[in-house]
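Participant: fold the following and give me the result.
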Amino acid sequence: MDRFPVIMGEVLFDCFGDDSVLGGAPFNVAWHLQGFGLNPRFVSRVGADALGAEARARMQDWGLDTRWLAIDPEHPTGRVSVHLTDGQPSYDILPAQAYDYILPPDALGGCGDSLFYHGSLVARSEVSRATLLGLRAAFAGRVFVDVNLRDPWWSMVTLWPLVVGAAWLKLNEDEAIRLVEAGDAARLARERQAGRVVLTRGAQGADVYDGREHLHHVTPPTVVDLVDAVGAGDAFSAVVILGLIEDWAWPVLLRRATAFAARVCGWRGALSDDRTIYREILSDWRGTASS
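Facilitator: Reported below is the predicted structural model:
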């Protein structure tokens, strides 16, 4: 696959009391991929407001291409109220945000043999869901679906069409239990024709399954100084995508993904604009090419 993954979905601000932190699962994934040296095409929409201007400016400063970030004159940039309990986040997601009205983008260019990533929250609205399904059709066999079950913004009716036929499906243990009896990831892969299901288990690590069996498990490093777990799953997804593009073996891919997710738990919110973090990690990976 080429190095220009297409990422579609929400960009929003996580609001911790009076503090607003840029985020949104697809945006976080795009941010990390840019940090790791890829050039993702991020397809989304922000309002014609101060938060939208901030999101665009942050993207430009980080080197993310803003050509596919549309401006909505009628709807506000996405906002979410985040509440932390023992470091674990819960979310109050506002309705009718700019990312609910994503329209088909102009030609994406240079990514015809790459990977298409999306989450499930963006499918809550008819407009963005129609755009999403249209884009997916151009990436048959190369679709990565990141399940994020945010009540009340999902249903089986809208979720299953996104899951069926995905090449890679990532979800956490709680989400798996809500979707299939006993959280049986191999059964989920088999019944929904997903190529691989990646199941995250927090401090217990991560696993990958196909439709027949469990393929691999990895135990993550210990998080020594936990700040919060906001964005840890997105950090994990970004490294999985990088590993798929770079053709890493699953044991290597999962080990690196869990290690980066653990590192993100040591800072506030989902993102860092410290480029040295990414350079150091890449240098470590090159020094241990098979681990």
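
Participant: can we go C-alpha only for contacts and neighbour counts from here?
Facilitator: Will do.

Participant: quick one, helices of the stretch 1-150 of the chain?
Facilitator: Under the criterion DSSP state H, counting those that start in this stretch, the stretch 1-150 of the chain contains helices at 25-35, 50-62, 126-136.

Participant: what would the ones you listed look like in TSV with mean neighbour count and distance to I93?
Facilitator: Compiled in TSV, the helices of the stretch 1-150 of the chain are given as follows (neighbours: other C-alpha atoms under 10 Å; distance: least, C-alpha to C-alpha, whole Å):
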stretch	mean neighbour count	distance to I93
helix 25-35	26	13
helix 50-62	16	16
helix 126-136	18	16
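
Participant: would you list those helices in JSON lines and tack on distance to P221?
Facilitator: JSON lines is the format used below for the helices of the stretch 1-150 of the chain (distance: least, C-alpha to C-alpha, whole Å):
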{"stretch": "helix 25-35", "distance to P221": "20"}
{"stretch": "helix 50-62", "distance to P221": "28"}
{"stretch": "helix 126-136", "distance to P221": "35"}
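
Participant: before we compare anything, build this one as well:
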Amino acid sequence: MASLIAVGDNTLDVYLDQTIEYPGGNALNVAVFAARLGARSAYLGCVGDDRHGQYLLDCLQQEAVDASRCRTLSGANGWACVDNVEGERVFLGSDPGVCRQLRLDADDLAYIGTFPLAHSSLYSGLEDQLAQVRQASGCLSFDFSDNWVEFDWQALIQHVDVAFFSAADLSSAQAIELANAMRAKGPAAVVITRGAQGALAVDAQGVHEQAARACAFVDSMGAGDGFIAAFLLAWQARRTLAECLARGVDHAGQVCGWAGGFGHGRTVDSQRVQQLKHALNIQG
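Facilitator: This next block holds a predicted model:
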């Protein structure tokens, strides 16, 4: 049975224009999608001791994701306010809350070691613990998102086996150049997701490209995370890189067919809306 553990970020994606919020965050989404695809899946991260953190834990339980090692910390859960413009997500601002306060102990690392693959992300705050996660699991995938240059990515990538980058604005030639350059830093495979242009990947056998496929489009939130989960399970099953890309693109298309990352939307009350708008105004 395929299995993976996602370690790191979570959030609540708040659609202010619709007054609805959805559970999300790269690591949490990947764990949920892996479970939906039939894998043994776990999520390890920090949630706030408020009703929002408890809501995330409830959603994970409903999705059959093991969250037994999650921390509930004193403080607010993270959030990200978004607008939905013709189905595309536009982020307005965010606050990580307690999300990046995870400090792994020996028991955590032993638990991570029961999974053949661990996944984490740029927004997880695990920069100084990534080597430990990699050592524990034996294989690490990592989502560098689309703004990796704002982080010390060179220190991170040396610990990564499968690296994911988002680069929808790059041409195919530019994306291949980026993938080759990043693979030279250490990963066995580098994957570039390109939005409506599909995805490509580079490994020891060369370059593989996969076009996007038509889908019943509702919302792009979480599509990249759905791609990652499906790709990783195929990778774990020793499928070819071309097959991994095809699985990823197909599942990303499915994720685009519902609202939010993986559903579970709930209404945001007027008081929370005002609090979030005030926080956004302070952020400028």
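
Participant: now do the buried residues in stretch 262-271 of structure 1.
Facilitator: Buried residues in stretch 262-271 of structure 1, counting neighbours by 16 or more other C-alpha atoms under 10 Å, are found at A262, R263, V264, C265, G266, W267, G269, A270, L271.

Participant: so which of the helices of the stretch 1-150 of structure 1 gets nearest R41 of structure 1?
Facilitator: helix 25-35 (7.9 Å; C-alpha to C-alpha).

Participant: could you report the distance from the residue opposite I157 of structure 2 in structure 1 once aligned to A249 of structure 1?
Facilitator: Per TM-score structural alignment, the equivalent position to I157 of structure 2 in structure 1 is V163. With the distance defined as C-alpha to C-alpha, to the nearest Å, V163 of structure 1 ends up 23 Å from A249 of structure 1.

Participant: more neighbours: the two, which one.
Facilitator: Remark: of V163 of structure 1 and A249, V163 carries more neighbours, 23 against 12, as counted by other C-alpha atoms under 10 Å.

Participant: so who does the more buried one touch?
Facilitator: V145, L169, R192, A194 (C-alpha atoms under 8 Å, 6 or more residues apart in numbering).

Participant: mind redoing it with 6 Å?
Facilitator: Contacts for V163 of structure 1 (C-alpha atoms under 6 Å, 6 or more residues apart in numbering) come out as none.

Participant: now it: how far from V198 of structure 1?
Facilitator: 13 Å.

Participant: what is in contact with these two at once?
Facilitator: Counting by C-alpha under 6 Å, 6+ apart, nothing touches both V163 of structure 1 and V198.

Participant: what's the match for E209 of structure 2 in structure 1?
Facilitator: Counting by TM-score structural alignment, the partner of E209 of structure 2 is H217.

Participant: now its match, nearest residue through space, not along the chain?
Facilitator: Computed as C-alpha to C-alpha, 6 or more residues apart in numbering, the closest residue to H217 of structure 1 that is not its neighbour in sequence is D207, at 4.4 Å.

Participant: map the one you found onto structure 2.
Facilitator: With TM-score structural alignment defining the correspondence, D207 of structure 1 maps onto L200 in structure 2.

Participant: all strands for structure 1, in order.
Facilitator: 6-8, 12-16, 19-23, 41-47, 69-72, 78-85, 88-93, 116-119, 143-146, 168-172, 196-200, 206-209, 214-218 (DSSP state E).

Participant: so can I have TSV of these showing mean neighbour count and distance to L226 of structure 1?
Facilitator: As requested, the strands of structure 1 are exported to TSV (neighbours: other C-alpha under 10 Å; distance: least, C-alpha to C-alpha, whole Å):
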stretch	mean neighbour count	distance to L226 of structure 1
strand 6-8	24	28
strand 12-16	21	17
strand 19-23	18	18
strand 41-47	27	29
strand 69-72	21	33
strand 78-85	18	12
strand 88-93	15	10
strand 116-119	25	26
strand 143-146	26	24
strand 168-172	23	19
strand 196-200	25	18
strand 206-209	22	19
strand 214-218	16	20
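
Participant: now which residue in structure 2 aligns to Q34 of structure 1?
Facilitator: Match for Q34 of structure 1 (TM-score structural alignment): A35.

Participant: how many other residues sit next to the nearest residue to its match once chain neighbours are set aside?
Facilitator: Among residues not flanking A35 of structure 2 along the chain, S41 sits closest, at 5.3 Å (C-alpha to C-alpha, 6+ apart). Neighbourhood size, S41 of structure 2 [other C-alpha under 10 Å]: 24.
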